[in-house]
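Asks: Here is my input; please provide its structure:
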Amino acid sequence: MSNAGLLLLLSAGLWAAWLLITRRLSTAAEKTRLFWDDALIDAIRRPVSWLIWLWPAAFSLGIVIDNTSDYSSAFLISIRHLMLIWTFTWVLLRLITNAENAICLTAKDATSINVVSKVLRLVVLVVGGLALMQNLGLSLSGVLTFGGVGGLIVGMAAKDLLANFFGAIMIYFDKPFKLGDWIRSPDREIEGVVEKIGFRMTVIRTFDKRPLYIPNSVFSSIVVENPSRMLNRRIKQTVGLRYQDAAVISHVVDDIKAMLSVHPDIDTRQTLIVSFDNYGPSSLDILIYTFTKTTGWVEYKAIQQAVMLEVVKIVHRHGADFAFPTTTIRMANTPQSQRGHEPGQSAQLTA
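Replies: Sure thing, here's the model as predicted:
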């Protein structure tokens, strides 16, 4: 029993020394520009701390069993092997997570980093699981054979899950959108910002802050629009002038076009149209069609407002005004309406 207590005391000393070493390593790593040293030190700190306590504890348990009972402590050899495999797997998983978080801070394509890290975690878990099973005495060939038959059965039973998995793979490689993109679907009532792309579903936050959980298989059968990748935003307005302003309409068109051509927020490399477009029921319609340099919604609305206010100034500068719906009614002469009218005339009312 004294040996067991000595091992536990040794564990405490090793643990204290390990804490001191990792703190100094962390301090030194913070002074470097590399992120791998910080990621590695943080990854090994906790798993090794647990191993420092559990490994001697397993030896101590073996000593106690051998000295106090007739049972064999040989099974603890397998447990110690499992501890090593578990610690190594845990370190790799933490290292992958730390590296992912560090790279995503500076990477332009966080979605690709996310999928690579998930694949690496899956590989580590599979290899670690196989190593654990082998140390437990299971035949890997039998496990792989059972996995092939079981995979067929599971695949038939979980076809929707597999469809979502392959849908995630399609999203990762085709990249119709990535984290942070604003997307919408004309086929479904889907619109919002992509928050998470998982192996089973994608989470979208709508503009009224509700989360949408969409199975990845849906994206293989719907049209997805990605407004985040637009190059410009369009201003398309129809301005209606009164029919009595027909004499100045060409001057109004020319001045609006000149104003847009020198506007600092209008992209003149894109299509720019200002033209007399239509004879409306109550107005002469001018089409304004142009694009802003910005794609930001708030900034775009401010530019659109400034442009439309300039249009108002141009129209009024030429003595013209905007039309509004009017109706002209011609009434046939009646005995009550004939006063003040010659025979055969009609009364006219404009509203």
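Asks: CA only for contacts and neighbour counts going forward, please
Replies: Fine.
Asks: what are the ranges of the helices in the chain?
Replies: 2-30, 36-68, 75-104, 110-135, 140-157, 159-174, 249-261, 297-317 (DSSP state H).
Asks: Looking at the ones you listed, spot the one closest to residue 213.
Replies: helix 159-174 (12.2 Å; C-alpha to C-alpha).
Asks: For that closest one, name the packing helices and strands.
Replies: helix 110-135 (3 or more C-alpha pairs under 8 Å, 6 or more residues apart in numbering; DSSP states H and E).
Asks: Could you check how far the helix it packs on is from the centre of its chain?
Replies: Counting by C-alpha atoms, centre = their mean, to the nearest Å, helix 110-135 is centred 24 Å from the centre of its parent chain.
Asks: Could you also give me the structure for this next sequence, so I can compare it with the first?
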Amino acid sequence: MLEKMVQWPWLQQAQQALEAHPGAYSVVVLALLLLAAWLANYVTRRILLRGLKRMLRMLPAEQGGGRRDLKVIPRLANVVPAVVIAAGIVLVPGLPPGLVHFIAGACQAWVVLTVALAASHALDLFNAIYERRPDARDKPIKGYLQVVKIVVFVLAGLSIVATLAGVKLLHLLTGLGAATAVLMLIFQDTILSLVASVQISGDGRVRIGDWIEMPSQNADGDVIDIALHTITVQNWDKTITTFPTRKLVTESFKNWRGMQESGGRRIKRPLLLDQHSVGFLDDDALARLERFGLLDDYLAGKREELAQWNAQVAQAHPEEVNARRMTNLGTFRAYVERYLRSHPGINQGMTLMVRQLAPTPQGLPLELYCFTASVAWVQYEAVQADVFDHLLAILPEFGLRVFQQSSDAMLMALRERAAS
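Replies: Have a look, this model is predicted:
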């Protein structure tokens, strides 16, 4: 089209009229070239790309009320004027051959860069569409798309260098063979991160939304992004921690997804009892404990068991010291177990036990091991507090005391009382 424009009669007449001014005709042709580039860009943006934009808005990523900025459209529109200028610059008379070659090469380089940027935005749009799928959290593809972006930009950069240097891309790639070791060193983190991303996506060890705990990276919270090079975690204090993806392969971490999917969150906490308060139950104490409905079956079964045992032992050793008797600690342990089995906030389908641990200088630990029916943090803490509130309050009914390290407050109170 540009060659036909140069052959137009009025343009030839203008060339003859401007023979006295050698550079004027070149300016006229250059202005016509820029006008043609502008018209091509206008037609592309107003007609062709507007229709393409309407088609892209019909994709799932654009439905649901949220309009996504389709950056691919304006990027592609910049290709057309560059192509027009690259094809028509050779028709402008009077320009030095070196300048013509440079402008044509710069336009080709611009086209390559524009296509690469458009491809990058297209990959972002594809990732946005993919993330709307229900299984996107389990199989994220963001890391793979970032690898594709790197390949696209590397090829685009090599193509631009080859175009501006006036050599073929294949020759440039052949010359880079000697620099492979250097490139491997430069992209070492990228290669390691790519391998880690493949492993993470393959075995599903970490997914978006998982609660992970990684003390070495100061990460303790929900995973909000899985990229090629980095994992982003929002900690419980709302700070953001970012660490390399390969750390999930080379270092240990804890994923709480199993707890969240199991339907129960563990309570594993001891009551520290004063060992001096442990003793046998006499008739009065047993009469008091018969008021507890949760202990009906326990007390009845225990009495029968002890009666049979003591009847056999009494024949040979009638002394009371040889008889078995119920203790307040054993009865309290039975009460705690039955209380947990009747609590609506405790998951009855998972492990539940009340066990006695080895004595310590801080007292005798009576540990509760069970799981709440809700894994939510707030509900978990509420159930746990409710259980221990009740047990601490009911403990004196069994003649037991909680161990608590004493301070000098009692001594000071005694001294003040004595002084008064």
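Asks: Mind checking the TM-score on these two?
Replies: TM-score of the superposed chains, computed with TM-score structural alignment, normalised by the length of the first structure, equals 0.70; 322 aligned residues with a C-alpha RMSD of 4.1 Å.
Asks: on that earlier part again, could you dump the helices of the first structure to CSV with distance to residue 268 of the first structure?
Replies: Below are these laid out as CSV (distance: least, C-alpha to C-alpha, whole Å):
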stretch, distance to residue 268 of the first structure
helix 2-30, 49
helix 36-68, 47
helix 75-104, 36
helix 110-135, 33
helix 140-157, 55
helix 159-174, 32
helix 249-261, 6
helix 297-317, 14
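Asks: Any chance of JSON lines for those helices, columns mean neighbour count?
Replies: As requested, those are exported to JSON lines (neighbours: other C-alpha atoms under 10 Å):
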{"stretch": "helix 2-30", "mean neighbour count": "14"}
{"stretch": "helix 36-68", "mean neighbour count": "17"}
{"stretch": "helix 75-104", "mean neighbour count": "17"}
{"stretch": "helix 110-135", "mean neighbour count": "16"}
{"stretch": "helix 140-157", "mean neighbour count": "12"}
{"stretch": "helix 159-174", "mean neighbour count": "17"}
{"stretch": "helix 249-261", "mean neighbour count": "18"}
{"stretch": "helix 297-317", "mean neighbour count": "15"}
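Asks: For residue 235 of the first structure, find the nearest of those.
Replies: Comparison of the helices of the first structure against residue 235 of the first structure by C-alpha to C-alpha identifies helix 297-317 as nearest, at 6.8 Å.
Asks: Report the distance from the closest one to the chain centre.
Replies: Distance, centroid of helix 297-317 of the first structure to centroid of chain: 33 Å (C-alpha atoms, centre = their mean).
Asks: What does residue 11 of the second structure correspond to in the first structure?
Replies: In the first structure, no residue is paired with residue 11 of the second structure according to TM-score structural alignment.
Asks: Find the helix or strand that residue 11 of the second structure is a member of.
Replies: Per DSSP states H and E: residue 11 of the second structure is located in helix 9-17.
Asks: contacting residues for the residue nearest to residue 30 of the second structure when sequence neighbours are not counted?
Replies: Closest residue in space to residue 30 of the second structure, ignoring its immediate chain neighbours: residue 92 at 6.1 Å, by C-alpha to C-alpha, 6 or more residues apart in numbering. Residue 92 of the second structure makes contact with 26, 29, 30 under the criterion C-alpha atoms under 8 Å, 6 or more residues apart in numbering.
Asks: now the residues you listed in CSV, with distance to residue 118 of the second structure?
Replies: Shown next, in CSV, are the contacts of residue 92 of the second structure (distance: C-alpha to C-alpha, whole Å):
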residue, distance to residue 118 of the second structure
26, 34
29, 31
30, 29
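Asks: wouldn't residue 402 of the second structure be in contact with residue 270 here?
Replies: No: using C-alpha atoms under 8 Å, residue 402 of the second structure is not in contact with residue 270, being 10.9 Å away.
Asks: And residue 28 of the second structure, how close does it get to residue 297 of the second structure?
Replies: Separation of residue 28 of the second structure from residue 297 of the second structure (C-alpha to C-alpha, to the nearest Å): 108 Å.
Asks: Check residue 380 of the second structure too.
Replies: The gap separating residue 380 of the second structure from residue 297 of the second structure is 30 Å, by C-alpha to C-alpha.
Asks: Just the terminal-to-terminal distance for stretch 238-249 of the second structure.
Replies: 25 Å.
Asks: Buried residues, that stretch. List them.
Replies: Buried residues in stretch 238-249 of the second structure, defined by neighbour count with 16 or more other C-alpha atoms under 10 Å: 240, 241, 242, 244, 245, 246, 247, 248, 249.
Asks: Residue 212 of the second structure: which of the residues you listed is nearest?
Replies: Looking across those and measuring by C-alpha to C-alpha, the closest to residue 212 of the second structure is residue 248, at 10.4 Å.
Asks: who's in contact with the closest residue to the closest one other than its chain neighbours?
Replies: Leaving out its chain neighbours, the residue that sits closest to residue 248 of the second structure by C-alpha to C-alpha, 6+ apart is residue 196, at 7.5 Å. By C-alpha under 8 Å, 6+ apart, the contact set of residue 196 of the second structure is 245, 246, 248, 249.
Asks: doesn't residue 15 make contact with residue 52 of the first structure?
Replies: Yes: look at residue 52 of the first structure against residue 15 with C-alpha under 8 Å: they come within range, at 6.3 Å.
Asks: who's in contact with stretch 185-204 of the first structure?
Replies: By C-alpha under 8 Å, 6+ apart, stretch 185-204 of the first structure touches 111, 161, 164-165, 168-169, 177-184, 205-207, 211-216, 222-225.
Asks: hmm, I was thinking of stretch 108-118 of the first structure
Replies: Stretch 108-118 of the first structure is contacted from outside by 96, 97, 100, 103, 104, 172, 178, 179, 197, using C-alpha under 8 Å, 6+ apart.
Asks: again, only using 7 Å
Replies: Applying C-alpha atoms under 7 Å, 6 or more residues apart in numbering, the external contacts of stretch 108-118 of the first structure come out as 96, 100, 104, 172, 178, 179.
Asks: Just give me how far stretch 182-189 of the first structure sits from the chain centre.
Replies: Distance of stretch 182-189 of the first structure from its chain centroid, counting by C-alpha atoms, centre = their mean, is 14 Å.
Asks: repeat for stretch 169-185 of the second structure
Replies: Centroid separation for stretch 169-185 of the second structure versus its chain: 36 Å, with C-alpha atoms, centre = their mean.
Asks: got it, and stretch 103-111 of the first structure?
Replies: Computed by C-alpha atoms, centre = their mean, the separation of stretch 103-111 of the first structure from the middle of its chain amounts to 12 Å.
Asks: Kindly report the same for stretch 104-112 of the second structure.
Replies: The answer for stretch 104-112 of the second structure is 40 Å, by C-alpha atoms, centre = their mean.
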